[in-house]
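Participant: prediction below, plus the sequence it came from.
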Amino acid sequence: MSLPKPVMRGMLAKRLRFHLPIAFALSLGAAIAFKYAVTEPRKRAYAEFYKTYDSVKEFNAMREAGIFESVRPSGE
């Protein structure tokens, strides 16, 4: 009893017809999941932060702490 010969002709095309749509669907699903699980919450967090952010107040706090070398604190 011998084993049948494997079918090699057209094997790549047959496997691609099966696996390519699956790979495309999974990658699309991963991209959508990343968009709604990571980027949308991040955009909301940035928007919420910048609603109350005062850049002048932050600059003055850093100036008073002595972070900037070219800007003297207002007390001098």
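Facilitator: Received the coordinates, thanks.

Participant: can we go C-alpha only for contacts and neighbour counts from here?
Facilitator: Will do.

Participant: and the helices in the protein, which stretches?
Facilitator: 11-34, 40-51, 55-65 (DSSP state H).

Participant: is it possible to get CSV of these that adds mean neighbour count and distance to Pro73?
Facilitator: Below are those laid out as CSV (neighbours: other Cα atoms under 10 Å; distance: least, Cα to Cα, whole Å):
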stretch, mean neighbour count, distance to Pro73
helix 11-34, 11, 45
helix 40-51, 11, 26
helix 55-65, 12, 5
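
Participant: this is the comparison structure:
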Amino acid sequence: MSLPKPVMRGLLAKRLRFHFPIAFGFSLLVAAAFKYTVSDPRKKAYADFYKQYDPVKEFNAMREAGIFHSVQPTGK
């Protein structure tokens, strides 16, 4: 008894018809999960930070700490 020959004609197209929708659905799921678990919280954190951020106050604190060599602290 001999084994039947494998069907090779159209094998790629047959497997792609099965795997492509699964891969597409999985990629959409991963993209949505990334958006809601990483991107949105990061955007919210940046927005919350910059609501209360005062760049002039931060600059003056760095100037007083001596970080900038070209700007001397006032009052010394």
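Facilitator: Done, it's in. These numbers come from a predicted model, not from an experiment.

Participant: about what we covered before: dump the helices of structure 1 into JSON lines; add distance to Pro4 of structure 1 as well.
Facilitator: Converted to JSON lines, the helices of structure 1 look like this (distance: least, Cα to Cα, whole Å):
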{"stretch": "helix 11-34", "distance to Pro4 of structure 1": "16"}
{"stretch": "helix 40-51", "distance to Pro4 of structure 1": "55"}
{"stretch": "helix 55-65", "distance to Pro4 of structure 1": "76"}
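
Participant: right, and Gly66 of structure 1 touches Asn60 too?
Facilitator: No. Contact criterion Cα atoms under 8 Å: Gly66 of structure 1 and Asn60 do not qualify, at 9.9 Å.

Participant: quick check: neighbours shared by those two?
Facilitator: By Cα atoms under 8 Å, 6 or more residues apart in numbering, Gly66 of structure 1 and Asn60 have no common neighbours.

Participant: how far away is Pro55 of structure 2 from Ala61 of structure 2?
Facilitator: 10 Å (Cα to Cα, to the nearest Å).

Participant: scratch that, Val30 of structure 2 is what I was asking about
Facilitator: In terms of Cα to Cα, Val30 of structure 2 sits 43 Å off from Ala61 of structure 2.
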